[in-house]
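1. Have a look at this prediction, sequence included:
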Amino acid sequence: MNLVLIAMIAAMLIPMYEAWKDDNIWQKMLALASISSKAGIMTLFISVLRDDWMIGVVGAIILTVGNAGLMLLAHVIKRLDDL
């Protein structure tokens, strides 16, 4: 179980490394969205292992709301740069 969680955390760091090399705002926002998705999946995984539905609800909220807000923020930043 610990090996799986360590592998999931390592997989979360890969998009951040790729976005760190590039100055494009879209690459950074997509990396953060990827981390948000992976954090939601990890939360759901942990909730199943612990048999705790409240943690699972938080994971579902992260998956449904987290990426939409982040993409809206990226769009607003891009529109501000275009002005």
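-> That came in fine, so what should we check first?
2. contacts, neighbours, all on C-alpha from now
-> Will do.
3. Could you list every helix and strand in contact with the one helix or strand Ile14 maps to?
-> Taking DSSP states H and E as the criterion, Ile14 maps to helix 2-21. Here helix 2-21 touches helix 25-50, going by 3 or more Cα pairs under 8 Å, 6 or more residues apart in numbering; DSSP states H and E.
4. Comparison target below:
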Amino acid sequence: MNFILIAMILALLIPIYEAWQDDDIWQKMLAFASIATKTSIMMLIVSVSRDDWFIGVVAIIILSVGNAGLMLLAHLIKRLNEI
């Protein structure tokens, strides 16, 4: 189980590096959406392994609502650039 979490943390470093390296706002938003998704999946794995469903509920909320807020922000920035 520890190997899976270490592999997921290493996979989490890829979008963090991409967001740090690139200055394009759209690439940064995509990287942050990827980070949020991977973090919530890691939380789900930890909650199942610990048999703690409260952490799982928080992970599901982050997974479903977190990316929707990020996409709304991307749409608002796109509209502001069109004006």
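-> Ah, there it is. Bear in mind that the values here come from a model prediction, so they are computed numbers and not experimental data.
5. how big is the offset of the helix holding Ile14 of the first structure relative to the second structure?
-> Superposed on the second structure, helix 2-21 of the first structure shows a mean distance to its aligned partners of 1.5 Å (mean Cα distance after the TM-score superposition for the first structure).
6. quick one, that helix and helix 25-50 angle?
-> 170 degrees (axes from the mean of the first three to the mean of the last three Cα atoms, to 10 degrees).
7. what comes up buried for helix 2-21 of the first structure?
-> Within helix 2-21 of the first structure, the residues that count as buried by 16 or more other Cα atoms under 10 Å are Met12, Pro15, Met16, Ala19.
8. could you give me the residues in the second structure that that helix aligns onto?
-> Matched against the second structure by TM-score structural alignment, helix 2-21 of the first structure falls on residues 2-21.
9. Run through who's touching the matching stretch.
-> Contacting residues not belonging to stretch 2-21 of the second structure are listed as Gln27, Lys28, Met29, Ala31, Phe32, Ser34, Ile35, Lys38, Thr39, Met42 [Cα atoms under 8 Å, 6 or more residues apart in numbering].
10. Let me see the contact set for the fourth one.
-> Taking Cα under 8 Å, 6+ apart as the definition of contact, the neighbours of Ala31 of the second structure are Pro15, Ile16, Glu18, Ala19.
11. With the third one instead?
-> Met29 of the second structure is in contact with Ala19, Leu70, Ala74, counting by Cα under 8 Å, 6+ apart.
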